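Enquirer: missing the sequence, but the structure's below:
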């Protein structure tokens, strides 16, 4: 009888503990990490109850906040990873030698997301107009391609994800930019060139971005390139040794962290240079730079402080050409939905009062070209002959005569925050480009 009561008490405690943990936080539990959305508390209404919408939303809300949930999820994921070689996190892949990948960089490496020569050629032609127009206004334009971990470590891609290599957005973009004379800084080629000569990893085992060591290599190359092209002398910094460690810093375990394991995979031995930024000398200049790009930019901003320390304080980062992400905003995914909306800025004025406009996207993000930067900037500087202008005018009238199309474009313009007449003009120019 005593044993039964003890077992019953233990069972009752086991049932009550999650609720008590959720309410009072009895034990410190590490929350889950990575990109996911916690279910909000649903709004109670008669319609939601009648349509059976409230109940499942409430269940999801309570489930996300169940006591010890994150610890149990980590235990489940750890067993799957260590015993069954299965990754529970979405879109993450365990390669050979425990090197971790995301799936879309692998697809990019094999050319599975190729957008086609025609689209890339039209995009680069418009970019050349933007570059030349900014040059006439004393603004240096540079397009930089950050490397793809899958292209850097193809030997670690698991067999199930391999396949024939086709024409990729990267190779087509590089070829077309070189042909048309775009100021191109190809970090992808640089990293592959350095792979067999560097002493420490340029990509971490458990991260998707360039390592801290790789960041310093990229920054040194970028700064010298800007000095050469822009004809100005940026303040100096020096390296005062390196920390050689078996742990990671900054973003060097971003994929491993997103696995939500109890014990992260062992990283490579990493090197983290110790930097000292020197006071500007007479004649040196901190350039005013507008950066448009993806998450690879953050390593220059809040890992090693290259941009805050060496660029003018008025410099700005447009994260994916959507939000103003720096200065004053949180990095990476946490800044989505915060900061000024780029579409509401006077973008032409923002471009033309800079010393440098730097566009930097990872190799695997080229399937989205430059996420609308050239598309929205080209109309500021388009230079068409009288014959071409007349043809664009005819196309514009054809678009305006199609009421169904006009209704759809009106909704798209509202959703994107664009002026309606400007949006129609862009569509006419795109159709004109397709005819060329």
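Expert: Here it is on my side, so go on. Treat the numbers as computed from the prediction; the structure is a model and nothing was measured.
Enquirer: rest of the way, CA atoms for contacts and neighbours
Expert: Will do.
Enquirer: and residue 93, that's in a helix?
Expert: No. The secondary structure assignment for residue 93 gives strand rather than a helix, going by DSSP: H, G, I helix; E, B strand; the rest coil.
Enquirer: next, count neighbours for it.
Expert: 22 (other C-alpha atoms under 10 Å).
Enquirer: before we move on, what about residue 329?
Expert: Residue 329 has 16 neighbouring residues, counting by other C-alpha under 10 Å.
Enquirer: quick check: residue 90 is in a helix.
Expert: No. With three-state DSSP as the criterion, residue 90 is located in coil rather than a helix.
Enquirer: could you check how far it is from residue 367?
Expert: Taking C-alpha to C-alpha, to the nearest Å as the measure, residue 90 and residue 367 are separated by 21 Å.
Enquirer: what sits up against stretch 78-88?
Expert: By C-alpha atoms under 8 Å, 6 or more residues apart in numbering, the residues outside stretch 78-88 that reach it are 77, 93-94, 259-263.
Enquirer: meant to ask about stretch 60-69, not that
Expert: Residues from elsewhere that reach stretch 60-69 (C-alpha under 8 Å, 6+ apart): 17-23, 25, 29, 38-42.
Enquirer: please flag which of these sit within helices.
Expert: Residues from those lying in helices, with DSSP state H as the criterion: 17-23.
Enquirer: need those residues in CSV with neighbour count and distance to residue 166, can you?
Expert: As requested, the ones in helices among the contacts of stretch 60-69 are arranged in CSV below (neighbours: other C-alpha atoms under 10 Å; distance: C-alpha to C-alpha, whole Å):
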residue, neighbour count, distance to residue 166
17, 16, 55
18, 18, 52
19, 16, 54
20, 15, 56
21, 18, 53
22, 16, 51
23, 12, 54
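Enquirer: try it against this one:
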């Protein structure tokens, strides 16, 4: 009897495991919509995996297959082992074949990670921008600066770089890149010319970092990240604060930096999105500190309105080391999974390096935010310069009379 029981133990164990996962999946599926906190979860949830939409039941959706597909996706993600299964699959692809199992991410030379969006944008370069749209964009930037100065506010316009344009030598082997072959990778030339023609001073971060690469022992983009590191961001921030002027209250920004070898935060944002079992965060990164002798002398914290994209995040961290760290009202366009953009807003307190407090991104409040600011920092990334809403939104906030006509 005991021998028969011992022979059947593996069967009972397997049956128990199957039953547990089946019941756990049904439980997760049942509570997902109304009581998500009751869900059985993995100790390490997947990064960047959007929760599937609730299953809709209708004859039309059943006939089209949408109901079945949605039910299948929801049920799969309800499995407690789903995160582990995804990580195991991605680790296998990464370790054996050197490729990414995460959509939109690619593994380049030296294990450098890229978003496919930035490589595609870089390699399509060549066609000049529409002249009418370019002139309108440049005029709006110049008018934003003039309106800010007329109100006694500091102002700086900053172009941030993309990893693809700074380090194409790290692209995956065999990448077809027509712009590199044609030599048409400098898309910013007409934008620089349009701003120069209007007498606008601005921070050309792509050119700045290209010129400073020889001065530093590490790259300005981390191996496992899509955004510039704090060293690159601090170099651009120093130029931006010079344009804003000390009268805005930030003080004369300068910094010192230290090399690190363990990535955290945005230095590993793509590494986290790979969702590996054993991610390796050991690669060169940078930390910055306030420059020696730069004392904090602030009667009050200056207020900065920052409009831009996700590259502004590292600038905000850098400004925490300013002589007078500002309170920052940060409005930014976030790229979604379908390559559309959504407007997000955060408020960070002086010296804060986290995300801060999320606030409603209602454009009706942008005018009040602009009026309350001591300085305005406007940023666009070179990959989508002139195509998003930052410049126009700020113009409408600073020119209410023109908008009302």
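Expert: Thanks, I have it. Since the structure is predicted, the reported quantities are computational estimates derived from the model, not experimental observations.
Enquirer: TM between them?
Expert: Comparing the two superposed chains by TM-score structural alignment, normalised by the length of the second structure, the resulting TM-score equals 0.78, with 375 aligned residues with a C-alpha RMSD of 3.8 Å.
Enquirer: quick one on the thing from earlier: give me the more crowded residue out of residue 90 and residue 367 of the first structure.
Expert: Ranked by neighbour count (other C-alpha under 10 Å), residue 90 of the first structure and residue 367 place residue 367 first, with 19 against 12.
Enquirer: is the more buried one in contact with residue 113, as I believe?
Expert: Yes. Residue 367 of the first structure lies in contact with residue 113 (C-alpha atoms under 8 Å); the separation is 6.3 Å.
Enquirer: quick check: neighbours shared by the two?
Expert: Common neighbours of residue 367 of the first structure and residue 113, counting by C-alpha under 8 Å, 6+ apart, are residue 169.
Enquirer: contact partners for the most centrally placed residue in the second structure?
Expert: Most central in the second structure under C-alpha atoms, centre = their mean is residue 310, positioned 3.9 Å from the mean C-alpha point. Under the criterion of C-alpha under 8 Å, 6+ apart, the contact partners of residue 310 of the second structure comprise 227, 332-334.
Enquirer: quick one: buried ones out of those?
Expert: Neighbour counting with 16 or more other C-alpha atoms under 10 Å marks 227, 332-333 as buried within the contacts of residue 310 of the second structure.
Enquirer: which element is the alignment partner in the first structure of residue 231 of the second structure on?
Expert: Taking TM-score structural alignment as the alignment basis, one finds that residue 231 of the second structure is matched in the first structure by residue 213. With the criterion set as DSSP states H and E, the secondary-structure element containing residue 213 of the first structure is helix 212-230.
Enquirer: next SSE after that helix?
Expert: Moving toward the C-terminus from helix 212-230 of the first structure, the next helix or strand (DSSP H and E) is strand 237-245.
Enquirer: burial of residue 60 of the first structure, as a residue count?
Expert: By the criterion of other C-alpha under 10 Å, residue 60 of the first structure has 16 neighbours.
Enquirer: any idea what it aligns with in the second structure?
Expert: Aligned by TM-score structural alignment, residue 60 of the first structure pairs with residue 73 of the second structure.
Enquirer: just the helices in the stretch 1-150 of the second structure please.
Expert: 2-31, 59-64, 66-78, 82-92, 116-123, 131-150 (DSSP state H, counting those that start in this stretch).
Enquirer: still on that earlier bit, ok, of the contacts of stretch 78-88 of the first structure, which come out buried?
Expert: Of all these considered here, the ones buried according to neighbour count by 16+ other C-alpha under 10 Å are 77, 93-94, 259-262.
Enquirer: what's the most distant pair in those?
Expert: Taking C-alpha to C-alpha as the measure, those reach their widest spread between 93 and 262, a distance of 17.7 Å.
Enquirer: and the helices in the stretch 301-405 of the second structure?
Expert: In the stretch 301-405 of the second structure, helices defined by DSSP H, counting those that start in this stretch lie at 312-319, 366-372, 390-398, 400-404, listed in chain order.
Enquirer: so which of those helices is the most packed in?
Expert: Comparing these by mean neighbour count (mean count of other C-alpha atoms under 10 Å), helix 312-319 comes out on top with a mean of 25.
Enquirer: packing partners for it?
Expert: With contacts taken as 3 or more C-alpha pairs under 8 Å, 6 or more residues apart in numbering; DSSP states H and E, helix 312-319 of the second structure sits against helix 230-244.
Enquirer: check the offset of the helix it packs on from the chain's centre.
Expert: For helix 230-244 of the second structure, the separation from the chain centroid amounts to 18 Å (computed by C-alpha atoms, centre = their mean, to the nearest Å).
Enquirer: between the contacts of stretch 60-69 of the first structure, which is nearest residue 184 of the first structure?
Expert: For the contacts of stretch 60-69 of the first structure, the closest approach to residue 184 of the first structure (C-alpha to C-alpha) belongs to residue 38, at 40.7 Å.
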